[in-house]
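**Q** Just a sequence and a predicted model for now, questions to come.
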Amino acid sequence: MTLALGVLMIVQQHDGIDAYFKSRQAVATSGAGQVLRTWLLSVAAFWALLGILRMPRPTRRVRFTVTCRRMLLPLVLLLNLVVNNPISQPRFWVGTVLLSLLFSAPSMCRPRAFRVTAATLLATVLFAFPYCDYFRYDNREQVSVVMLTDQFTSNGDYDAFQQVETGIDYAREHGFAPRNVVGVLLFAVPRSLWPDKPPDTGITLARYAGYSFTNLSAPLWIESYIWAGLPAVFITFYLMGVIGRRVDGMQNRLRESQGTLAVLLVPAFAFYQMIFLRGSLLGIIGPLALTLVIPLLITAPAGTRQSSFDSRVATAIALMQPSRER
């Protein structure tokens, strides 16, 4: 299904497959509603590849299934190279895809491997992250390497401190905006149907501060603060802690059951939290919702799946047994 969706959507692109190797701007402006369709294809392709690589291997007796997997793997991998490449996709999503695939491997969950990868990731965020957005626009500026201190003080990628300060001033002057929570929850409603839909918090704060560049973040701390002050911040992060603890518990219980929903979803959600904490939510909640919903639609709990399989096997064996007269 994912391959069919990919072929259909790529053919419908204004520039076809070439649009995915020009810039993010080329994909986003190639048609009405294209952004949502592009995200749907990107997330579906990611889960298809993760499922083929990490779902439990069938027994040798099921040769047809094994053959199908071997045939589909290069096709799904090629689809991901097209729709999830760093040219047409944001940095946070490319990082989520690569790191999820990497840490879904059991060997990468060992303490030493995790420490080495975490240190590499931290160095990448500090030194290489600003230069990984080279393909955002069609008209690209010349890359100039500057000191790390200059990056922290002048680059919009490291705007968290300034945006938090601006958000406090904004809330003090304009008051809290609890309706922004509704805007995040109903992110899929187009503004043509909801003219008063709350705007992106990062853009709102940038305009309030008088910046000419409005593509800025809104860290979850200040976004939740603007909703209803410190109580909203406490409730938001308390809920994140509760959810994170339950997800970790599921992963520990299913550590040996590779391919179940919890095991596959944990690394994807873990690495997506980097952009989730950075915000703003209205800009990143769509891909997050698709990342969580798609595996729920295509998988079943391990126990249910196994019991159903065992039931079918038992039924088949019973039918093959000759009837005995008493």
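**A** In hand now; what should we look at?
**Q** For the rest of this, base every contact and every neighbour count on C-alpha atoms.
**A** Will do.
**Q** Quick one: the helices in the stretch 101-250 of the chain, in order.
**A** 111-123, 148-154, 160-174, 179-185, 201-209, 220-228, 230-253 (DSSP state H, counting those that start in this stretch).
**Q** Contacts for the second one, please.
**A** In other words, helix 148-154. Helix 148-154 is touched from outside by Leu126, Phe127, Pro130, Tyr158, Asp159, with contacts defined as CA atoms under 8 Å, 6 or more residues apart in numbering.
**Q** buried subset of those?
**A** Buried by 16 or more other CA atoms under 10 Å: Pro130, Tyr158, Asp159, out of the contacts of helix 148-154.
**Q** how near is the first one to Asp150?
**A** Okay, so that is Pro130. 12 Å (CA to CA, to the nearest Å).
**Q** So which of the helices of the stretch 101-250 of the chain has the densest surroundings on average?
**A** Of all these, helix 220-228 has the most neighbours on average by mean count of other CA atoms under 10 Å, namely a mean of 23.
**Q** and it, what other elements does it pack with?
**A** Packing partners of helix 220-228 (3 or more CA pairs under 8 Å, 6 or more residues apart in numbering; DSSP states H and E): helix 160-174, helix 179-185, helix 230-253, helix 261-278.
**Q** quick one, it and helix 160-174 angle?
**A** Angle, helix 220-228 to helix 160-174, by axes from the mean of the first three to the mean of the last three CA atoms, to 10 degrees: 10 degrees.
**Q** How far away from the center of its chain is helix 220-228?
**A** Centroid separation for helix 220-228 versus its chain: 22 Å, with CA atoms, centre = their mean, to the nearest Å.
**Q** ok, now stretch 1-18?
**A** 21 Å.
**Q** Which residues does that stretch contact?
**A** Ala19, Ser30, Gly31, Arg37, Leu41, Ala44, Ala45, Ala48, Leu75, Val76, Leu79, Val82.
**Q** The last one contacts Ala19, doesn't it?
**A** No - judged on CA atoms under 8 Å, Val82 makes no contact with Ala19 at a distance of 9.7 Å.
**Q** Next, format the helices of the stretch 101-250 of the chain as a markdown table and append distance to Ile298.
**A** Putting the helices of the stretch 101-250 of the chain into a markdown table (distance: least, CA to CA, whole Å) gives the following:
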| stretch | distance to Ile298 |
| --- | --- |
| helix 111-123 | 29 |
| helix 148-154 | 42 |
| helix 160-174 | 37 |
| helix 179-185 | 23 |
| helix 201-209 | 33 |
| helix 220-228 | 30 |
| helix 230-253 | 19 |
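**Q** Got another one to weigh against that:
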Amino acid sequence: MLTQRLDSFDILTRLTATAIVFYFAMYFVQVSSNEIDIITVSFIILTGQSLFGCFFISKNCSLGSLYFIFSAIFFSIVPMLEYLNGVIYWTTLSFDISAYFIVNYFLIIYNFMFLFVYIYFYKELRVIKLEEFKESINFLKQRLNILFIISLIALFTKLYLVDFSIFGILFRGASTSGSITGPTKLIAETFSVYVPLIIFSIVSLSPNLSRAVKAVFFLFLLINVFPLGNPRFVVASVYIPLFIMLYPKVLLGIRFSILMIFSIVVVFPFLDKFRYIKDFSEFSLAPSFDFFFKGHFDSYQSLLRVVSENYVTWGNQLLGNLFFFIPRSIWPEKSAGSGYTLANDLNYFFSNISMNLFGEGYINFGMIGLILYSVFFLFAVFKLDSYKGQGKVVKFTTLFLFGYLVMVLRGDFLTIYSQLVSVLLYSFILFRLVSTRVKWHNKP
């Protein structure tokens, strides 16, 4: 058991962190309503499960503990407050109580299974060791010029996407849509964001390069992914891996779990203030609790809606998402993102909604799809957490997912799949480009 591997102070620290977050969650529940029904009880169970997973699933931070952070905020605390306050986003349609029951008790059973797998097989887990990553990078300095040219291309792509507006780079609300759309825009955005991250990862972890060289490539990354000029979850997917590279000890103990909760609850609301800003007269630093009821955490309600409406496409969404790169001019019937499709078919007031991984499973194959997607996610995350090989792409993917896993869970699949495929492809090409030799699947 994990508790047998922790000293008494560490256990006390984790219990204290769990109790503090749980106390504040229950405080807001009490403020929202004095009545507790069976649905509220299920949310309370989910909250307790998720917080236990956040702080006790592994000795150091893992992708599994990140899942429970997502579960605590997106599937437990915020949905519970939405339920108690009668908050439903972008439609007048209500939710069937039986849908709450199905979704919540499925998540409770799934969380128990998740906890069992991680705690029972805990001995297989390992924390990322950047020293091993550094040793596996055999950098060819002759390829530095190529990386510089690729970085310039990524910078030009970013400038093109915002119509060469400096203000558009600095502030998201001031950016424009550019002159390209569809799969081309999606590919261009992914290239401009994640190629600079991969290149800087290679350069920063290469011991034979000077600080000046590393600073130049960091500047490329900073311009392309300026924190106030990009979507919040994109910023997280870039700067969390970067932060881990600079301060790898943050993964030890529960530091990273606390940092992630703080980022979602405090930093994300602050970044949201720059989302629609046109001039500084509109800007305010004052915090607002309303942020949590503006649809930013709509992931649970998306899952609830597909279950409540029994909205199943029998693989049509999956097919269209897998072949996202085929232009709609060639395939006019190609499906859009699942969140958009659901919102459009049910006449929502707003169509740019999320669709989490579990909702994607249900929307494709019903309850069977929900189970299959959930089991696959648990298997994939645990395999990455317990990976002991030497593959650079696998190691980078694991590091990248520490910042990207919330997006993977939140969805929708069209965006996540296209970006993950692109990141894997870019990292494979770039690591092979700069290395004298590459060992992708060394077995111990």
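**A** Sure, I can see it. Every value quoted in this text rests on a predicted model; they were computed, and no experiment measured them.
**Q** Can you name the two of the contacts of helix 148-154 of structure 1 that sit furthest apart?
**A** By the measure CA to CA, Phe127 and Asp159 form the most distant pair in the contacts of helix 148-154 of structure 1, at 15.4 Å.
**Q** ok, back up a step: Ser104 of structure 1: which of the contacts of stretch 1-18 of structure 1 is nearest?
**A** Ala48 (13.7 Å).
**Q** Aligned to that closest one, what sits in structure 2?
**A** Under the alignment by TM-score structural alignment, Ala48 of structure 1 pairs with Ile199 in structure 2.
**Q** Let me know the closest of the contacts of helix 148-154 of structure 1 to Trp93 of structure 1.
**A** Closest to Trp93 of structure 1, out of all of the contacts of helix 148-154 of structure 1 and judged by CA to CA, is Pro130, at 14.9 Å.
**Q** Just want to check the distance between the closest one and Ile203 of structure 1.
**A** 19 Å.
**Q** go on, Gln13 of structure 1?
**A** Taking CA to CA, one finds Gln13 of structure 1 at 29 Å from Ile203 of structure 1.
**Q** Double-check Ile226 of structure 1 against Arg179; I have them as touching.
**A** No - at 10.1 Å, Ile226 of structure 1 does not count as touching Arg179 under the criterion of CA under 8 Å.
**Q** Just confirm the match of Ala48 of structure 1 is within a helix.
**A** Yes - under DSSP: H, G, I helix; E, B strand; the rest coil, Ile199 of structure 2 falls within a helix.
**Q** can you count the residues close to the nearest residue to it once chain neighbours are set aside?
**A** In space, and not counting its chain neighbours, Ile199 of structure 2 is closest to Leu147: 6.9 Å by CA to CA, 6 or more residues apart in numbering. Per other CA atoms under 10 Å, the neighbour tally for Leu147 of structure 2 reads 21.
**Q** ditto for Ser311 of structure 1
**A** Ser311 of structure 1 has 12 nearby residues by other CA under 10 Å.
**Q** got a list of what it touches?
**A** By CA under 8 Å, 6+ apart, Ser311 of structure 1 has no neighbours at all.
**Q** Now do it against Phe213 of structure 1, distance only.
**A** Distance, Ser311 of structure 1 to Phe213 of structure 1, using CA to CA: 60 Å.
**Q** repeat for His14 of structure 1
**A** Counting by CA to CA, the gap from His14 of structure 1 to Phe213 of structure 1 is 28 Å.
**Q** Between the two, tell me which one has more neighbours.
**A** Ranked by neighbour count (other CA under 10 Å), His14 of structure 1 and Phe213 place His14 first, with 14 against 10.
**Q** residue boundaries of the helices in the stretch 51-200 of structure 2?
**A** So, for the stretch 51-200 of structure 2 - with DSSP H, counting those that start in this stretch - the helices run 63-70, 78-85, 97-120, 130-136, 144-161, 166-170, 182-204.
**Q** Phe55 of structure 2 is nearest to which of those?
**A** Taking those one by one with CA to CA, helix 63-70 is closest: 7.2 Å.
**Q** can you tell me what part of structure 1 that closest one aligns to?
**A** Counting by TM-score structural alignment, helix 63-70 of structure 2 pairs with no residue of structure 1.
**Q** which residues are contacting that helix?
**A** 50-51, 53-55, 57-58, 118, 257, 260-261, 381-382, 385, 401-402, 405-406, 409.
**Q** Check stretch 174-181 of structure 1 too.
**A** Applying CA under 8 Å, 6+ apart, the set of residues contacting stretch 174-181 of structure 1 from outside is Pro198, Pro199, Tyr225, Ile226, Trp227, Ala228, Gly229.
**Q** Run a quick check on the first one versus Gly183, I expect a contact.
**A** Yes - taking CA under 8 Å as the contact criterion, Pro198 of structure 1 and Gly183 are neighbours in contact, 5.5 Å apart.
**Q** what about Asn139 of structure 1, how many residues close to it?
**A** Neighbour count for Asn139 of structure 1, taken as other CA under 10 Å: 10.
**Q** same deal with Gln306 of structure 1?
**A** 12.
**Q** What lines up with Leu242 of structure 2 in structure 1?
**A** Aligned partner of Leu242 of structure 2 by TM-score structural alignment: Leu101.
**Q** One more: Val375 of structure 2?
**A** Val375 of structure 2 maps onto Tyr238 in structure 1, by TM-score structural alignment.
**Q** With Pro269 of structure 2 instead?
**A** Using TM-score structural alignment, Pro269 of structure 2 sits opposite Pro130 in structure 1.
**Q** shouldn't that match be in contact with Val146?
**A** No - using CA under 8 Å, Pro130 of structure 1 is not in contact with Val146; the gap is 10.4 Å.
**Q** what residues are shared contacts of the two?
**A** Going by CA under 8 Å, 6+ apart, no residue sits against Pro130 of structure 1 while also sitting against Val146.
**Q** related to what we said a few turns ago, dump the residue contacts of the match of Ala48 of structure 1.
**A** Leu147, Ser151, Phe217, Leu430.
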